[in-house]
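# What follows is a predicted structure for the sequence shown.
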Amino acid sequence: MSATRVFVARLAGCSVFDPAGDRVGKVRDVVVVYRSTQPPSVVGLVVEVPGKRRVFLGIGRVTSIGSGQIITTGIINMRRFQQRGGEVRVIAEMLGRKVTLRDRAGEATIEDVAIEEADLGEWEVGQLFCRQAKTTPSPFGKGATVFAKWSDVVEKTTAGESQSATQLIATYADFLPADLANAMLDLPGQRMLEVADELPDSRLADVLEEMPETDQVDIMNQLDDARAADVLDHMQPDDAADLIAQMSEERGEALLELMEPEEAEDVRFLLSYAPETAGGLMTTEPIIVSADTTVAEGLALIRRHELAPALGAAICVTLPPYEPPTGRFLGMVHFQRMLRYPPNERLGTLLDQSLEPVRADAPAAEVARILASYNLVSVPVIDENRRLVGVVTIDDVLDYLLPDDWRSTDHDSSTPRTPIDTSTSTIPLRTSTAKTRRAGNGSR
């Protein structure tokens, strides 16, 4: 049964199903258009379908909203969503806006928006959940919350004042870094920068690692040097090195000087290698231990929450010192092999004798061939003295092999996409020729 009122923040991430019960995607936003005397009208949803493509689902194709799920008629146009003039995305653009409450003569910020079914198949903005500006000291540090109708508020805009992104960030709190990166890239340019400005350094670092380099540079150019250096400190050394390599030599050097010395040293080390070599692709933060380390100790290191899965797939064994460049490289021990032996077994006895490391100057193509040939997720990298200097993981190789625009979910937006009838799992022979959207059928 369809609900008559739904708060948009709760819709974010809800699954979208076709009439047969097959999952089509998940909701990422709600699109509305303003009207002169009536509340904004809902025209559709932004839905993320497999492949992380965001498409438009007209509200006329939604048959049910409620119980944490959306039911559609089964037909979705797979062309990438492009916002049109006059359209406003509730989560991306409306949450965080300041308004003036008419009857209370005070200011407030929109924290959530309820949409209501005004007529069969027609939805509009109903209540607004707002937080009033704090006028008196409060032990909780926040103003009171109120519900208001659209007619009870006036949007407040002040020249030069940025719209708060706090509520938008709260809505995206459960997003994985890659999903948050995609969501930010879909925002208007200024809004994306506002969100980046309010994200914690570690969260922004994770998100930047999932963005194309041009967008990384655009965001970093908007940050002052001190904060940019803090963000780089939280990034993986190889990703930080790639990003600094895209900047001007002067800015890059200035940021390196502001970074933590140990982090900057790793980045400088990686920048010394050509980008299309094993040294240019590697990370300098693998797990490195001595031959006397036990299986129990090795498994404890792998369990660390902050460790990337690819780096936890194997442990490197070397002679001291144990920071790259290490002592002589002895070999790698795969975590699956550790699981087959008792906790007190020494890792030096479990080395993979068939795996040969690659030299730091080896071409990236050779690294890719080795990973594919031996079904590996990482390969050790050594220098001319057989000292371990890092490892290349499968994600870095894929990043190298894929096209430069692989992070984009729409490589050819000029090519019309064929609507997919998900209810029958068939693809119509004719592509959609609709050029306009109508409230009834939701075509774009």
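Received it, and whenever you're ready, just let me know what you need. Predicted, not measured: the structure shown is a model, and the values here were computed from it. Residues are numbered from 1 along each chain as shown.
# Every contact and neighbour count from this point should use C-alpha atoms.
Will do.
# quick one, what contacts residue 6?
Counting by Cα atoms under 8 Å, 6 or more residues apart in numbering, residue 6 makes contact with 65, 66, 114, 115, 116.
# which SSE is it in?
Assigned by DSSP states H and E, residue 6 falls within strand 5-7.
# coming back round to it: so which of the contacts of residue 6 is the closest to residue 207?
Closest approach between these and residue 207, by Cα to Cα: residue 114, at 29.1 Å.
# Need the nearest residue in space to the closest one, chain neighbours excluded.
The spatially closest residue to residue 114, leaving aside those adjacent along the chain, is residue 7, at 4.1 Å (Cα to Cα, 6 or more residues apart in numbering).
# repeat for residue 27
Here the residue nearest residue 27, using Cα to Cα, 6+ apart, is residue 47, at 4.6 Å.
# Please report the distance of that neighbour from residue 15.
To residue 15, residue 47 is 9 Å away according to Cα to Cα, to the nearest Å.
# more crowded one of the two?
residue 47 (28 against 19; other Cα atoms under 10 Å).
# Touching, that one and residue 55? I think so.
Yes. With contact defined as Cα atoms under 8 Å, residue 47 and residue 55 form a contacting pair (5.4 Å).
# quick revisit: overlap in contacts, residue 47 and residue 15.
Common contact partners of residue 47 and residue 15 (Cα under 8 Å, 6+ apart): 25, 26, 27.
# Narrow those to those in helices?
Applying DSSP state H to the shared contacts of residue 47 and residue 15, no entry is found in helices.
# which one of the contacts of residue 6 has the most neighbours?
Counting by other Cα under 10 Å, top hit in these: residue 115 with 24 neighbours.
# ok, and the closest non-adjacent residue to it?
Residue 115's closest residue in space is residue 125 (Cα to Cα, 6+ apart), at 4.4 Å.
# where does the one you found land in three-state SS?
Three-state call for residue 125 (DSSP: H, G, I helix; E, B strand; the rest coil): strand.
# Count the neighbours of it for me.
Count around residue 125 with other Cα under 10 Å applied: 26.
# also this one, for the comparison:
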Amino acid sequence: MAAGASRIFVSHLADVAVFDPNGDQVGRVRDLVCMLRVGRRPPRLLGLVVELTTRRRIFLPMTRVTGIESGQVITTGVLNVRRFEQRPTERLVFGDLLDRRVKLVETDDEVTVLDLSVQQLPARREWEVDRVFVRKGKGRAFRRSRGETLTVEWSAVTGFSLEEHGQGAESLLATFEQLRPADLANVLHHLSAKRRAEVAAALDDDRLADVLEQLPEDDQIEILGKLQKERAADVLEAMDPDDAADLLAELPEDEKERLLSLMQPDDAADMRRLMAYEEKTAGGLMTTEPIVLRPDATVADALARVRSPDLSPALAAQVYVCRPPDETPTGKYLGTVHFQRLLRDPPYTLVSALVDDDPQSLSPDAALPVVAGFFATYDMVAAPVVDESGALLGVVTVDDVLDHMLPEDWREAEFDLSDEGATHGS
């Protein structure tokens, strides 16, 4: 949905054509997938069930939808053609929610769900089901009169949401939904192996990827090993490339190669490139997905890229100006522009006019102490990694430096996050 677009009723998406960025049709929408929550909170819209021209039905995450307009859905062009399988925590909007009998909270009247509306949350990549179109009445009188119709907020009806009780993975997910990935990772770490596998299997790919990045290595390997191989490859693709490469490097060679063969070729190539470096070097620490701009890009272009909600704060802190190609490894690296500098200059200014006169960078073979010293010397939150030819290979972020400098079991430590602990320390 384009920014500022009005809400869309799901009935308008039935059988809508799905196109790639080049305008080629890849399939049609057959259903929408959402996740219900405890209480009256609106469900998250996870993605679309798309039927390809081959009749295979696949899952298209909302993170790969760039627009819903004029009776069509536009995607990023990246599709996973693995056959769609509904998970325990998921509900199909057409198949499970429409024509359902629910009650109005205020009057306790029974109503029938005719339609639902969806809307993208402001400045975020998440979508929610926000309103319900219902018809009042039941029985013979209802069939004769057709009943009064009205549109209400999701919170104004009851009969959809998950029950608060129960110990299944579904209830656990609803309870932990608001936890940050690091906090949910801590919860998973302390669950039994069986329950940990159940919860991991029920999480969507992006959420599981975020959580895996925060787990100790043994837990990562255990969870990944219990997923279907196709899904394990999807989750690895959703992880930050450096974290995914670290995890792959710990797997047996045959399992690693099988997972790489199931990944998108570009993602697999990034993984192989990162695994070629020693773990505690700049090359082994870096991510291959920084913000890269060509010299003729403007400040407005740079700020638009920095605003992406998919970026971590460290990656959004600066842009890297390079000659084509503008995907790592790039053409000649020209320099870095911090977002604070972008905010001080007119939108039409070329980023090439704002780069440092003496750009500092790391060699991919720089050892961890050298990398840490570089960050301390130049007060960096992210640092470019450049090879002998002058090409930008990737970027090391400060969180990855800290991850590798702390004790191996630091993720298992308990931290005092109370006001007293945060203010006064130990």
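Yes, it's here. If you're wondering where the values come from, they're calculated on a predicted model, not measured in any experiment.
# rewinding a little: can you tell me which of the shared contacts of residue 47 and residue 15 of the first structure lies nearest to residue 422 of the first structure?
Closest approach to residue 422 of the first structure among those (Cα to Cα): residue 25, at 11.1 Å.
# can you pull the contacts of the nearest residue to that closest one once chain neighbours are set aside?
Once flanking residues are discounted, residue 25 of the first structure sits nearest to residue 49: 4.3 Å by Cα to Cα, 6+ apart. By Cα under 8 Å, 6+ apart, the contact set of residue 49 of the first structure is 24, 25, 26, 55.
# Need the buried ones from these selected in ChimeraX.
Filtering these down to the buried ones (16 or more other Cα atoms under 10 Å) takes a single ChimeraX command:
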select :24,25,26,55
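# and the contacts of residue 49 of the first structure, which of them are in strands?
Under the assignment DSSP state E, the contacts of residue 49 of the first structure contribute 24, 25, 26, 55 to strands.
# hey, where'd the helices end up in the stretch 151-300 of the first structure?
Ranges of helices in the stretch 151-300 of the first structure, per DSSP state H, counting those that start in this stretch, are 166-171, 177-185, 189-198, 201-208, 213-221, 225-234, 237-245, 249-258, 261-271, 278-281, 295-302.
# For the fifth one, give me the average deviation versus the second structure.
If you overlay the two and look at helix 213-221 of the first structure, the average distance to its match in the second structure is 0.8 Å (mean Cα distance after the TM-score superposition for the first structure).
# Which part of the second structure matches that helix?
The aligned range for helix 213-221 of the first structure in the second structure is 217-225, by TM-score structural alignment.
# Residue in the first structure paired with residue 287 of the second structure?
Aligned by TM-score structural alignment, residue 287 of the second structure pairs with residue 283 of the first structure.
# Next: residue 274 of the second structure.
Matched by TM-score structural alignment, residue 274 of the second structure corresponds to residue 270 in the first structure.
# so what's the residue nearest the centre of the first structure up against?
Central residue of the first structure (Cα atoms, centre = their mean): residue 178, 2.5 Å from the mean position. Applying Cα under 8 Å, 6+ apart, we find residue 178 of the first structure in contact with 207, 210, 211.
# Surely the second one touches residue 185?
No. Taking contacts as Cα under 8 Å, residue 210 of the first structure lies outside contact range of residue 185: 10.6 Å.
# residues near the counterpart of residue 412 of the second structure in the first structure, how many?
By TM-score structural alignment, residue 412 of the second structure lines up with residue 408 in the first structure. Residue 408 of the first structure has 16 neighbouring residues, counting by other Cα under 10 Å.
# Residue 289 of the first structure now?
Residue 289 of the first structure has 23 neighbouring residues, counting by other Cα under 10 Å.
# How about it: what's its closest non-neighbour residue?
residue 317 (5.1 Å).
# Check whether that neighbour sits in a helix, strand or coil.
Secondary structure state of residue 317 of the first structure, per three-state DSSP, is strand.
# What does it correspond to in the second structure?
Aligned by TM-score structural alignment, residue 317 of the first structure pairs with residue 321 of the second structure.
# now do residue 365 of the first structure
Under TM-score structural alignment, residue 365 of the first structure pairs with residue 369 in the second structure.
# in the superposed pair, what's the mean gap between the helix or strand encompassing its match and the first structure?
For residue 369 of the second structure, the element it lies in under DSSP H and E is helix 368-378. Once fitted to the first structure, helix 368-378 of the second structure is off its aligned match by 0.9 Å on average (mean Cα distance after the TM-score superposition for the first structure).
# Enumerate the positions of that helix that are buried.
With burial defined by 16+ other Cα under 10 Å, the residues of helix 368-378 of the second structure counted as buried are 368, 371, 372, 374, 375.
# List the contacts of that helix.
Contacts for helix 368-378 of the second structure (Cα under 8 Å, 6+ apart): 280, 281, 282, 362, 380, 381, 382, 383, 398, 401.
# Assess the claim that residue 323 of the first structure and residue 288 are in contact.
Yes. Using Cα under 8 Å, residue 323 of the first structure is in contact with residue 288, at 7.5 Å.
# between these two, who's got more neighbours?
Counted by other Cα under 10 Å, residue 323 of the first structure and residue 288 do not tie: residue 288 has more neighbours, with 25 against 17.
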